[in-house]
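**Student:** Pasted the sequence and its predicted model underneath.
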Amino acid sequence: MCGLAGVLLARADRPQAELAGLAACMGSQLRLRGPDDAGVWAEAGAGIALAHQRLSILDLSAAGHQPMPSTDSRYVVAYNGEIYNFASLRKELSALGHGFRGHSDTEVLLAAVVEWGIEAALTRFNGMFAIALWDRQQACLWLARDRVGKKPLYYGWAGADLVFGSELKALWQHPAFDNDVNRDALTLLLRLDYIPAPHCIHQHAFKLMPGSLLRLDAADVQRGPQAHDPYRDQRRFWCARSRMQQAIANGFAGDAVEAEQQLDGLLRDAVGARMVADVPVGVFLSGGTDSSLVTALMQSQSAPPVRSFTIGFQGSHHDEAQTARQVATHLGTAHTELYVSGADALAVVPTLPSMFDEPFADSSQVPTALLCRLARQQVTVALSGDGGDELFYGYTRYQRAVRNWSSLQRVPTHLRRWLARRMPYSGEAARAGGLAAVLAEVDARGIGDVYRNRISRWRDPSAAVPGAVEPWSIYRDAEPLAMPGHEHEAMMLADFMAYLPDDLLCKVDRTSMAVSLEARCPLLDWRVAEFAWSLPMDFKYRDGTSKYLLKNVLRRYLPDDLVDRSKQGFGAPVGDWLQADLKEWADDLLEPATLARQGYLDADRVGGLLRQFRQGQRKWHTHLWNLLMFQAWLQHWRQVRAAVNNGVA
């Protein structure tokens, strides 16, 4: 795992040393992503510079140094991630006449691009990656991100120049990056607890969407951000929606036993590929279905005990450490668990703005950061179970949304619309339940509208951000899948395209990279995803059991009493914190005069929620947490930019 950064000038008017120095400064901010090596490549005549920070995983020698040129010198790449099928690709490319100096997958990536071109090469890669590739012949920059979006990639304008990198902290180092807050994107944070791609908290800045490719040259940079449309200019080399539609149309033809056998084989292969490393490898084990299955498949393919890691919480009803211990004992892993106190968790909170760079309000970021810190003491790579819920119908909110939509469809559409006009609900009141919650869904156009209510924090976030208009996200679509009759799949698709990459995978990436740990997700192998999409719903949800087929596979490795357990959360007691230990911190950040002076949030609306929360009238802690994460981030960003402007960053 690594970090990359770079700059493409609108006009190639900077000396080589200055251009290289700027890239080096940007890259240095990512040293935790790659503490083992650092490199810079610049070409002043083209106005391009690339920086790279390396966390050595494969081929620990200098042969894996980046930025790396191709053997024909046409391309130069800075790359973050892993290509798990690099060995088979290397064999194929060797037969075609390509030579290799070392054993890194970066060389294979470059040879594949030379042989097949960038877009065709990307379709052959099975892995997680963010790529910045300079084509010296065409004088253009290619940015690419893996199918699922495991690795991040930001880009945007700093004055007249284009800057890009794994995290915003790299972009901030450009002296002209004074881009203000994107108010519209802020509404997405309030609704979702995160900002989905391609949107970004900054004006004139964007995220590359999963499975996408972007070509930029000096002319594109000169045209500026006003001429850039990420939905038009980012090209999909793999589209989750179309792949799911195709998988459903073709469908799995076998029975449940055959599906179980095939899924077991796919998962074993995906796990085995992600165990390949020249450094110690372990696994996050919560005791739930997904992490238990990944751990079982690892141990079944490992002679020595696999190193597994669990965090326990003192006095918490979310604690799964005991279950994880039982799973570890049965499988025979070398298990490490750590019980942490509330003070341990609270100590993480001040570090969140610098860890995430962009406002992020999933409170499970705190225990995840503690888990990554624990694992890094023994391993450099850790596998996780992310993806099982989105692929195998694991969330109870799916069931509630389908139930609500089925009930609504019994009422004539014209009557529902009449009710919506005559009895409008008032924004956040719907969070309190009762009649307001019912009225919030009466004018739903499809399952997408109902599901949006299930996953929203703020139901009307634009009301809290003066002058803002909420941008489009897949949760605005009435039918995310565009296939009537597949409501279950539509919700899983929406989560796969937004919640998974921009919340769950973002959380794991930032917290793991903060301690120089690489996290790998075998359930999100694209072959597993497309197979899951081909399965009938009866294989995913049967007789009240979610993840039915996945649990059947797990039964091959664990007894029933360790499989048939109810799902527990992995969060933090934010409500308690805000009433006690973090009360003063929260009051300072949400002080009315401060909010009014900043002008991003409606001080009266925020103050009303805070008063109700303090009086115990409403459980507004989730609303307040994403406001606080924004305020803490804003404070951090301004401090960093002040340091850059003063020349002390």
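**Tutor:** Thanks, I have it.

**Student:** can we go C-alpha only for contacts and neighbour counts from here?
**Tutor:** Will do.

**Student:** show me where the stretch 1-150 of the chain has helices.
**Tutor:** Listed in chain order, the helices of the stretch 1-150 of the chain (DSSP state H, counting those that start in this stretch) span residues 16-28, 86-95, 105-116, 118-124.

**Student:** Could you dump those helices into a markdown table and include mean neighbour count and distance to Ile57?
**Tutor:** Conversion of the helices of the stretch 1-150 of the chain to a markdown table gives the following (neighbours: other CA atoms under 10 Å; distance: least, CA to CA, whole Å):
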| stretch | mean neighbour count | distance to Ile57 |
| --- | --- | --- |
| helix 16-28 | 22 | 19 |
| helix 86-95 | 16 | 13 |
| helix 105-116 | 21 | 10 |
| helix 118-124 | 17 | 21 |
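
**Student:** I'd like to know which of these is closest to Val469.
**Tutor:** helix 16-28 (32.1 Å; CA to CA).

**Student:** Give the buried residues for the longest helix seen in the chain.
**Tutor:** For the chain, the helix with the greatest residue count under DSSP state H is helix 621-645. For helix 621-645, burial by neighbour count (16 or more other CA atoms under 10 Å) applies to 621-634, 636-637, 640-641, 644-645.

**Student:** repeat for stretch 592-608
**Tutor:** Within stretch 592-608, the residues scored as buried using 16+ other CA under 10 Å are Pro592, Leu595, Tyr600, Leu601, Asp602, Ala603, Val606, Gly607.

**Student:** Stretch 279-286 now?
**Tutor:** Buried residues in stretch 279-286, defined by neighbour count with 16+ other CA under 10 Å: Pro280, Val281, Gly282, Val283, Phe284, Leu285, Ser286.

**Student:** then this one, side by side with the first:
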Amino acid sequence: MCGIAGVIDKRLADAPQQLTASAEAMAAALAHRGPDGQGCWIDGPAGVALAHRRLAVVDLSPAAAQPMESADRRFVIAYNGEIYNAQELRRELISLGVVFRTYSDTEILLEACCQWGPRKALSRLAGMFAFALWDQRERVLVLARDRMGIKPLYWQQESGRLIFGSELKALRACPNWSAEIDRDAFAALFARLYIPAPLSIYRGVSKLAPGTMLTWRLGDEPLLETYWSLADSAMDGRLNSLPEDDRVVAEAMEAALSDIMRGHLISDVPMGALLSGGIDSSTIVALMAEFGADRPHTFSIGYDDPDFDESDHAAAVAHHLGTVHHQLRVNASDALRVIPRLAEIYDEPFADGSQVPTLLVSEMARREVAVVLSGDGGDELFGGYDRYWERSAQWNRVKALPVQGGLAALLGLLPLNIVTGPLRRLGLLADARQSLPVIRHLLRLPVIDPFYGSSQFVWAKPPVSYPFSQNHPQTWPQLNPAIVPDALDRMQYADTMTVLPDDLLVKVDRASMSVGLEARVPLLDHRLVELACRIPASMRRRGNAAKWPLRLVLDKRVPAALFDRRKMGFHMPMTHWMKGPLRPWAEELLAPHRLASSGLFDVPAVRAEWLAFQSGGADRTYDAIWGVLMAQAWLERWTGG
């Protein structure tokens, strides 16, 4: 795991010192991602510079440093990630006559691109990665990102140059860089508390989409190409479903996970795992103990509040599996210690409240190991969220109504106080901030997608002071309802294409890499993703037991009594803390004069939400105001306003 950055600027073709200085400045901004070394490579006549910060995990020798040049000197690569089928590819490439100088997966990836070309090489990879590949012969740059969006990559083309980096910090560090805040992106933050791809907080700076490669030839426009599509996998999965048979599903899961885990356990540095004691993390740790070290290190967070504390469950699973278990008890003081760093770590506005415990557990783990495994992705792949089943039930009630169009028209004529009760019973007005025009629109829809999306909004109307567009570019295709009509399939697909890469994986990547810790996510290996697409919706839940395919694997290794409980999620008692110990910090940041300084906020709306939160009951969560706090903290850190 590392950090990459680079610039292509033909105007610097005769200024190699400026090229080098630019690349080195960009790499220095990513030093936290790669504390073990820095490298820079330039092609002066082409105006190309690639930079790399190294976190040495596999092949620790200097020979494996980057940027790395291919044996025939045609290609140069700067790469961040891990290739889990690297040894299999290595054997095949050796059979084709390739002679390797190192044992690193960097060289295997590089020579695969040399042997088969970047597009075909990408189709052969199993891993998490973002890389830049410069073709010296053809004068072409390729940027590529892994299928699930585990590793980040930002890029910008302006004034005849193209720059890129693992984080926005790298782009900011490039000399003569300038960009303005994208007001539409800033407004979009408040719907789901993250900025949706391909947008970034800066106008003209984009996130490269998962499963995408960008090709840029000097003088041409960048060409974006999808080399792997979850939509295709989802539709293929429905056409080639596994039978509804526990034995068949269990055997397929065991075979896939056995192969995947062996690849994820390759490392030349100490490894551990994040363990909550839930189904996903317990499955990962159980397989890690089976296929890897005798006593892996595990890490968990605990709280004094029993509504949020899973530490006893994690400790029980760790004891059963014989791990070396580490536990951190967290209080409001611990949160307040790291909260001021969040705007620096998440270098565009980002407001997933679990970013705080993720950072704290990463700090603890890094004191013992350099690599951790995480159970992220299990809920999205195997239907673990309660909201899937709640929204499916609501949607089925709506679709059962005999006159949907007539009901939508009627809602336009009746006053709110008459229709509120029936709408709540139907589950259509779960939040007072939802509006009747939105509900009338949703009642006319043939598929659940917009209904589900709107039900997840944190702010129905973003608290901004200006008009904005909600017509954001979408980088992912819709599923054909004739092939994938099931509401559960469609909701899981939507989350896997949006919440997962733009929220959950951002949270884990930035928190772990801020302390030089590599986080691997075995459940998001594309081979398991494609298998999950073939498992019928009816097999993802058995009675009240969600994620049934994972349970079939875990049941063989851990007693159900240790993990079979209500899902809690990786959250802190932040609602309580923000009405108590964290209130002075929040009050100060939300002072009207500070909110007004940027000119972006609707200050009365923010203050009204803050007062409503402070006076509200336990059901008034902190999410909406946390979004404002993180946005304001970011503005003050990066814009001075």
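**Tutor:** Everything's here; your move. Just so you know, these numbers come straight off a predicted model, no measurement behind them.

**Student:** coming back round to it: which helices and strands sit right next to the longest helix of structure 1?
**Tutor:** With contacts taken as 3 or more CA pairs under 8 Å, 6 or more residues apart in numbering; DSSP states H and E, helix 621-645 of structure 1 sits against helix 183-192, helix 352-356, helix 574-579, helix 583-589, helix 603-614.

**Student:** mean distance, the third one to its aligned residues in structure 2?
**Tutor:** Mean deviation of helix 574-579 of structure 1 relative to structure 2 after superposition (mean CA distance after the TM-score superposition for structure 1): 2.8 Å.

**Student:** Tell me which residue is most central in structure 2.
**Tutor:** For structure 2, the residue sitting closest to the mean C-alpha position, by CA atoms, centre = their mean, is Leu505 at 2.1 Å.

**Student:** And that residue, how close does it get to Arg91 of structure 2?
**Tutor:** Leu505 of structure 2 sits 31 Å away from Arg91 of structure 2, going by CA to CA, to the nearest Å.

**Student:** What of Ala170 of structure 2?
**Tutor:** For Ala170 of structure 2, the distance to Arg91 of structure 2 - CA to CA - is 36 Å.

**Student:** Could you do Gly47 of structure 2 as well?
**Tutor:** Gly47 of structure 2 is 36 Å from Arg91 of structure 2, where distance means CA to CA.

**Student:** got it, and Arg11 of structure 2?
**Tutor:** Taken as CA to CA, the span from Arg11 of structure 2 to Arg91 of structure 2 is 42 Å.

**Student:** likewise Leu274 of structure 2?
**Tutor:** 32 Å.

**Student:** just Val58 of structure 2 next, same as before
**Tutor:** Computed with CA to CA, the distance linking Val58 of structure 2 and Arg91 of structure 2 is 17 Å.

**Student:** Provide the aligned range in structure 1 for the longest helix seen in structure 2.
**Tutor:** Secondary structure assigned by DSSP H gives helix 246-264 as the longest helix of structure 2. The aligned range for helix 246-264 of structure 2 in structure 1 is 256-274, by TM-score structural alignment.

**Student:** Strands of the stretch 1-150 of structure 1, residue ranges please.
**Tutor:** Using DSSP state E, counting those that start in this stretch, the strands found in the stretch 1-150 of structure 1 span residues 2-8, 37-43, 48-54, 68-69, 75-83, 127-135, 140-145.

**Student:** Over to the stretch 201-350 of structure 1?
**Tutor:** 205-207, 212-216, 235-236, 281-284, 307-313, 334-340.

**Student:** For the ones you listed, give me CSV that also has distance to Asn126 of structure 1.
**Tutor:** CSV is the format used below for the strands of the stretch 201-350 of structure 1 (distance: least, CA to CA, whole Å):
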stretch, distance to Asn126 of structure 1
strand 205-207, 21
strand 212-216, 14
strand 235-236, 16
strand 281-284, 19
strand 307-313, 25
strand 334-340, 29
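
**Student:** nearest to Ser426 of structure 1, of those?
**Tutor:** For Ser426 of structure 1, the closest of the strands of the stretch 201-350 of structure 1 is strand 205-207, at 32.3 Å, according to CA to CA.

**Student:** Now do the buried residues in the closest one.
**Tutor:** Neighbour counts over strand 205-207 of structure 1 (16+ other CA under 10 Å) mark Ala205, Phe206, Lys207 as buried.

**Student:** Just confirm Gly384 of structure 2 is within a strand.
**Tutor:** No. The assignment for Gly384 of structure 2, made by DSSP: H, G, I helix; E, B strand; the rest coil, is coil rather than a strand.

**Student:** Residue in structure 1 paired with it?
**Tutor:** By TM-score structural alignment, Gly384 of structure 2 lines up with Gly394.

**Student:** these two touch, right, its match and Gly544?
**Tutor:** No. Between Gly394 of structure 1 and Gly544 there is no contact under CA atoms under 8 Å: 11.1 Å.

**Student:** The two - which one has more neighbours?
**Tutor:** Ranked by neighbour count (other CA atoms under 10 Å), Gly394 of structure 1 and Gly544 place Gly394 first, with 22 against 8.

**Student:** Let me see the contact set for the more buried one.
**Tutor:** Gly394 of structure 1 sits next to Gly388, Ser546, Lys547 when contact means CA atoms under 8 Å, 6 or more residues apart in numbering.

**Student:** wait, which of those residues is closest to Gly39 of structure 1?
**Tutor:** Gly388 (36.9 Å).

**Student:** Leaving out sequence neighbours, find the closest residue to that closest one.
**Tutor:** Asp290 (5.8 Å; CA to CA, 6 or more residues apart in numbering).

**Student:** Now that the one you found has come up, it's in contact with Leu391, right?
**Tutor:** No. Assessed by CA under 8 Å, Asp290 of structure 1 is found out of contact with Leu391, at 11.0 Å.

**Student:** buried sites along stretch 508-528 of structure 1?
**Tutor:** By neighbour count with 16+ other CA under 10 Å, stretch 508-528 of structure 1 contains the buried residues 508-526, 528.

**Student:** outside of that stretch, which residues touch it?
**Tutor:** 1, 32-35, 55, 126-127, 147-148, 150-151, 263, 266-267, 270-271, 274, 294, 355-356, 365, 368-369, 372-373, 376, 379-388, 529.

**Student:** of those, buried ones?
**Tutor:** The neighbour count (16+ other CA under 10 Å) marks 1, 32-35, 55, 126-127, 147-148, 150-151, 263, 266-267, 270-271, 274, 294, 355-356, 365, 368-369, 372-373, 376, 379-388, 529 as buried among those.
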